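Undergrad: after the sequence you'll find the predicted model.
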Amino acid sequence: MSEFWRRRRVLVTGASGFLGAWLSRLLLDRGAEVCGFDLTTGVCLAAHGLEARVPIVRGSVLDLAAVERMLRDQGTEVCFHLAGQSMIEGAAAGPLAALEVNIRGTWTVLEACRRAGTLRGVVCASSNHTYGVQRTAPFAEEAPMNQLDVYGASKACADILTRCFAASFDLPAVTVRNVNSFGPGDPHTSHVVTGSVLALLRGEAPVIRSDGSPVKAYLHARDTMSAYMLLGEHAAETGVRGEAFNVTPAAPVKVLDLVRALIAVTGRTGVEPVVAATDLSQKDFFEHLSGEKLRRVVGWTPALSLEEGLADTYRWYAERGTAWIGAGHRA
């Protein structure tokens, strides 16, 4: 195993979020010195028992001086930029705020990293949602970014800015377009896996808001963040610097089949998801990203199968109960 992260000083914006907490955990496991930059402390770090191990400096990624000061004071060597509006519904409800934090927030972090002049790697979170509707599948990184909703457009702009700073200023920056992540410590009860797990633990059948037909890719958060770390390790190298990379499993799955797979790993019988079909906005939705580039360039593949990831997630929530996460879900 590489010793790259040992005693490496790392800044994670959005460290208090679901994926930020997972990234912090994995970095600490590899010996990194992690500091978070976020507006809140949240519950996600606590879910991993990391409240005392990851200091959080409260601040906004819209504040250039604050980000610069954070990088300088910590002596940051690698920056992971995960902060921003990560919910599609939230972006639609507050488009101006979402556009500002996802676009301006990204260029602020990139500019702070450029001015610091000491960064060995800058990894910025883009999204699978930048692709929108494509004519052919699987979607490679060269495919056009066709998504026209607020969230997808904001992430597409951030994606372009990251590659712009790499090309224009030789910043060792890389863009990550990861698919839907699930796993222990996810507080978003609207996410299909988390919501379905909670329903099963309450003794209820999971409810799917769509008609179950949307085809999407799902990846355990541990695997998602292991890809981020590998790209952070190689960000300055030719073939990685300035590039965009999909982080995805080999194949997508229908939402209905995903929930059925979750039920199967719990060992429960006689339980079938309730297909409410109250939200048909994603009817006939099809998403299939190609992971070939990431495998070829840095050798990444998921460590967990879909079933293994679902089983791990269910066990975690079953052991810890549901009170910490709140009530309600939708899929």
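TA: Structure's in. What do you need?
Undergrad: hey, let's count contacts and neighbours off CA atoms from now on
TA: OK.
Undergrad: residues near residue 206, how many?
TA: 28 (other C-alpha atoms under 10 Å).
Undergrad: so it is in contact with residue 261, correct?
TA: No - assessed by C-alpha atoms under 8 Å, residue 206 is found out of contact with residue 261, at 11.9 Å.
Undergrad: what sits in contact with each of those two?
TA: Common contacts of residue 206 and residue 261 (C-alpha atoms under 8 Å, 6 or more residues apart in numbering): none found.
Undergrad: which ones are touching residue 220?
TA: 181, 182, 183, 304, 306, 309, 310.
Undergrad: include neighbour count when you put these into CSV, please.
TA: Shown next, in CSV, are the contacts of residue 220 (neighbours: other C-alpha atoms under 10 Å):
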residue, neighbour count
181, 20
182, 24
183, 23
304, 15
306, 21
309, 22
310, 29
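Undergrad: one more structure, for comparison:
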Amino acid sequence: MSESTSPWAGRRVLVTGCTGLLGAAVCHELFDRGAAVVGLIHERSGADIFAPGQGGRVHFVRGRADNVFRLHSAMAVHEVSAVFHLAAGEPFAADRGTPAVLDAVRLYSRRVPVVAARPLQAFTLTGHAEPLGGLSVARFGAVFGPGDRKVFRTAPATALALHGGEGLPPLPDGPVTDHVFVRDAARACLRVAEDVAVRGPGDYPFRSGWVLSDRRFGAAMRDVFNGAAPTLPDVAPPANPLGWAPETSFTDALQETLDWYGALARTGGRARAAA
């Protein structure tokens, strides 16, 4: 979609967690569609993941995702028209960021859509959506791809081990998880925000059909690294909301991921998030 025909062209969008894996990918999708990003960052470090040519498209605001005043101020000053709340919370602490974002939006404008990402497992285990309270939720299994600096996760650990000549690292063989390429997950988030403007808040589980254990996912990365075709379960493509489906093939997604970590290893950790 070109900037001239995109519903995002000329809009300003607040993104919390803009330097994270999914947050950065959402920013790049917004850039491609002609939007400007207001990126909430806690620390200035990490903001250099965006290329110099994107400097006019991103405006950084220092603050925390649980600070209602700072969030409302950023929304009002920059006149944002949508919010992607993608900041990661503390793993064992109560979620204070989401209520703060929703409170700030209510003070600013109830018409502004708010989209967050949540684990797919939480939806499948309960069998129903959690109360939204104005929040739209895009759900994914394991999101992977260029830009993930949490090297303990399966994709980064495997890619760095392969590039370091260490072979496949020890990975568990269960349970299985639906894996989604980060750029496709970002496109899903934008589709959710577009749908909210028409139908209101909702809960959207997205599945690629790439259902693998960590060990089998790592083996697929090794196959692509060695120039072979990866193996996927022979299952029918899953039905997804909003007509979404992966636009990147599994092989290409793994290759892009491997290439990014190869560059990261060569540059000593200075690679930018993939555009």
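TA: Right, received. Where do you want to start? Small disclaimer: the values here were computed from a predicted structure and weren't measured.
Undergrad: map residue 83 of the second structure across to the first structure for me.
TA: Taking TM-score structural alignment, residue 83 of the second structure has residue 79 as its aligned residue in the first structure.
Undergrad: residues contacting that match?
TA: Contacts of residue 79 of the first structure by C-alpha under 8 Å, 6+ apart are 10, 11, 12, 13, 119, 121, 122, 123.
Undergrad: may I see the buried residues of the helix or strand it falls within?
TA: Assigned by DSSP states H and E, residue 79 of the first structure belongs to strand 78-81. Using 16 or more other C-alpha atoms under 10 Å as the test for burial, strand 78-81 of the first structure gives 78, 79, 80, 81.
Undergrad: check stretch 64-83 of the second structure too.
TA: 64-72, 74-75, 80-83.
Undergrad: again, but for stretch 158-176 of the second structure
TA: For stretch 158-176 of the second structure, by 16+ other C-alpha under 10 Å, it's 158, 159, 160, 161, 162, 163, 168, 169, 171, 176.
Undergrad: looking at the residues you listed, which two lie furthest apart in space?
TA: Greatest spacing in those, by C-alpha to C-alpha: 163 and 176 (25.0 Å).
Undergrad: which stretches of the stretch 1-150 of the second structure form helices?
TA: Counting by DSSP state H, counting those that start in this stretch, the stretch 1-150 of the second structure has helices at residues 21-32, 68-78, 97-108, 120-126.
Undergrad: re earlier: which of the buried residues of stretch 64-83 of the second structure lies closest to residue 197 of the second structure?
TA: Closest to residue 197 of the second structure, out of all of these and judged by C-alpha to C-alpha, is residue 82, at 9.7 Å.
Undergrad: where does residue 175 of the second structure sit: helix, strand or coil?
TA: coil (DSSP: H, G, I helix; E, B strand; the rest coil).
Undergrad: do I have it right that it meets residue 215?
TA: No - the pair residue 175 of the second structure and residue 215 fails to qualify as a contact (C-alpha under 8 Å) at a distance of 9.8 Å.
Undergrad: aligned to residue 156 of the first structure, what sits in the second structure?
TA: For residue 156 of the first structure, no residue is aligned by TM-score structural alignment.
Undergrad: grab the nearest non-local neighbour of residue 156 of the first structure.
TA: Leaving aside its sequence neighbours, residue 156 of the first structure sits nearest to residue 130 (C-alpha to C-alpha, 6 or more residues apart in numbering; 5.3 Å).
Undergrad: tell me how many other residues crowd the counterpart of the one you found in the second structure.
TA: Matched to the second structure by TM-score structural alignment, residue 130 of the first structure sits across from residue 122. Neighbours of residue 122 of the second structure under the rule other C-alpha under 10 Å: 15.
Undergrad: got it, and the one 10 residues further on?
TA: Other residues near residue 132 of the second structure number 11, with proximity taken as other C-alpha under 10 Å.
Undergrad: and residue 60 of the second structure, by the same measure?
TA: Neighbours around residue 60 of the second structure, by other C-alpha under 10 Å: 18.
Undergrad: could you pull up the residues touching it?
TA: So residue 60 of the second structure contacts 38, 39, 40, 41 (C-alpha under 8 Å, 6+ apart).
Undergrad: compare those residues with the first structure and list the overlap.
TA: Of these, the ones still in contact in the first structure (both residues aligned by TM-score structural alignment, their matches' C-alpha atoms under 8 Å) are 38, 39, 40, 41.
Undergrad: which position in the second structure aligns with residue 25 of the first structure?
TA: In the second structure, residue 25 of the first structure lands on residue 28 (TM-score structural alignment).
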